[in-house]
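Visitor: pasting the sequence and the predicted coordinates here, then a few questions.
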Amino acid sequence: MNVRAPDTPGARRPSVSRAPRRPWSGLAGAPAAVVLMVLAGVVAEVGAAAAWWAPDVLPAPSDLLPAAARIAGSPRFWQDALRTGAELLLSCVFGVVAGLGLGVAFWKAPGAGRVFEPYLVSFYAVPLVLFYPIAIVLIGINQWSVVVLASIMTAIPMTLNTWTGLRAIPPVYLRLAASIGCSRSQTLFRVALPAAAPYVVAGLRLGVAYALIGTVAMEFTTAQAGLGYQVRYLYESFDAVGMYAYILVIVAVSVLLTAVLEIAERLLPRGRDT
């Protein structure tokens, strides 16, 4: 929200020059990460060639990359990728909507928020994959048991970050909205949530990361399809090259999602003119 003092006749406004913000400026450490990954790949290649470890412990990158390309061209991979992607998308949608609603509800009813906050924080230390057998009993052996638990993992950081962001809004914003006759919905969607947007997007980043972790972990446990299931199947089949190739694909997806969300977060304005 921009609040400006009225112009005074004859007064000169000082010109303020600001450097343009670039959404990719926070990715300045990416080259260093690439260098570290290349060095790790070289060490892994040399170690495998020198037989410092068994090939089934850590295959050489020269074997992993062709295996990953071969896997990416197989129809089974795309079936598993579509299932994991659908579970991840549903988990993010349900978790973000639920977390956003709970965060707003706790902001409106701070007493309830203070009661539930310790329990939500404690859930960070609880691996929700332990509740997967209960979800199977209640929901069944299908993808919805994965979606429900991954949605809960997404909703927790979304709730806490949304509530924190709304509590950090300067009171003058809300008083100004009330003075110009904004309704409750206008105050929420045009003043409160935009002001708390950096916190909300930070919660979204954490929620997506937890959703991916939960989806793959629960597929790895007992699912019969998905990228996590394929990692477990190849592990039990002693196919180390294929297993690491799938892990490489999952890591690439995680890095891509993190980069996209970080750019989206940096597109949000961090300061406001007064």
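Guide: Arrived safely. Residues are numbered from 1 along each chain as shown.
Visitor: contacts, neighbours, all on C-alpha from now
Guide: OK.
Visitor: I'd like the next helix or strand past the longest helix along the chain.
Guide: Ranked by residue count and defined by DSSP state H, the top helix of the chain is helix 75-108. Sequence-wise, the next helix or strand downstream of helix 75-108 (DSSP states H and E) is helix 110-122.
Visitor: let's bring in a second model and compare:
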Amino acid sequence: MGDATFSGIATTILVALLAVLCEIGPRAGWWGEEVLPSTSSIVASAADLLGQPQFWGDAARTSLEIGLSIVFGSVLGLLLGLVFWKLPTVGRIFEPYLVSFYAVPMVLFYPLAIVVVGINASSVVILATIMATIPVALNTTVGLNGIRPVYLKLARSLQCSPRQLLTSIALPAAAPFIVAGLRLGVVYALIGSIAMEFVTAQAGLGYRIRYLYEIFDNQTMFAYIFVVLVVSMILTALLVAVEKLLVKGRTQ
């Protein structure tokens, strides 16, 4: 059994056990429905959301924010990684600050984002893009700096152009690190978009969860949370599949 298959089976079993526990808990009186509704009631509420225009409006806004954050974060991260690789001095200067910045909660920059762009989707996209850019840049830098020198010597002996060196040698050699960085970037774009909507948005899935919490509508709130969890699991599965295809193509 491969690692991916084992991980998928283990995850499925854990999720199933958690769903059974959440179903039994309220029925057995371990906790009340107002604390954590049963699995069946959460799934039923989530199904009801699919017929509500408000839900689709929130989902469309959050999807747009996540998509833009992924695109901008991936492009900026790859560019920064290439700059740090081609200009090692610049990399040594700025990489420690980038690592330190990685540990700073982006919500701290919420007041600055409001002043610069206002309370709208742009502030969410900017902060989520920053969160997605950092892991992509760091992993790209590590991957490119770890290229075996013999590959670069071979490129010089064959008189490869800079474009050929980049596309035919550097990027394929660093592909495992770059793909891992892109996976982290996508995850952080999702986390950043949802989290920033809690404090900076007037619409979106994150905003709706906070609003439902404030009005004590736990049933619908957990339905929204369930939808976000399902989307994140699907997105993670797609990323794993894409990574396997890229790595398989690289080995072939």
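Guide: It's in. On a predicted model such as this, the values are computed, not experimentally measured, just so you know.
Visitor: tm score of chain vs chain?
Guide: After superposition, the two chains reach a TM-score (TM-score structural alignment, normalised by the length of structure 2) of 0.95; 251 aligned residues with a C-alpha RMSD of 1.7 Å.
Visitor: so where is the longest helix of structure 1 in structure 2?
Guide: Helix 75-108 of structure 1 falls opposite residues 53-86 of structure 2 when the two are matched by TM-score structural alignment.
Visitor: would you mark the buried spots in that stretch?
Guide: 55, 58-59, 62-63, 65-85 (16 or more other C-alpha atoms under 10 Å).
Visitor: thinking again about what came up before, mean deviation, the longest helix of structure 1 versus structure 2?
Guide: Following superposition, helix 75-108 of structure 1 is found to deviate from structure 2 by 0.6 Å on average (mean C-alpha distance after the TM-score superposition for structure 1).
Visitor: same question for stretch 201-211 of structure 1.
Guide: Looks like 0.5 Å for stretch 201-211 of structure 1 (mean C-alpha distance after the TM-score superposition for structure 1).
Visitor: what stretch of structure 2 does that stretch fall on?
Guide: Counting by TM-score structural alignment, stretch 201-211 of structure 1 corresponds to 179-189 in structure 2.
Visitor: quick one: the helices in the stretch 151-274 of structure 1?
Guide: Using DSSP state H, counting those that start in this stretch, the helices of the stretch 151-274 of structure 1 run over 171-179, 184-186, 193-195, 197-222, 227-236, 240-266.
Visitor: list the buried residues of the fourth one.
Guide: Okay, so that is helix 197-222 of structure 1. Buried, per 16+ other C-alpha under 10 Å, within helix 197-222 of structure 1: 197-220, 222.
Visitor: measure the residue nearest the centre of structure 1 to residue 65 of structure 1 for me?
Guide: With distances taken as C-alpha atoms, centre = their mean, residue 208 lies nearest the centre of structure 1, 2.5 Å away. Using C-alpha to C-alpha, to the nearest Å, residue 208 of structure 1 is found at 27 Å from residue 65 of structure 1.
Visitor: right, and the residue nearest to the centre of structure 1 touches residue 152 too?
Guide: No. Between residue 208 of structure 1 and residue 152 there is no contact under C-alpha atoms under 8 Å: 11.4 Å.
Visitor: what does residue 176 of structure 1 align to in structure 2?
Guide: Using TM-score structural alignment, the partner of residue 176 of structure 1 in structure 2 is residue 154.
Visitor: what's the neighbour count on the equivalent of residue 17 of structure 2 over in structure 1?
Guide: Counting by TM-score structural alignment, residue 17 of structure 2 lines up with residue 39 in structure 1. By the criterion of other C-alpha atoms under 10 Å, residue 39 of structure 1 has 12 neighbours.
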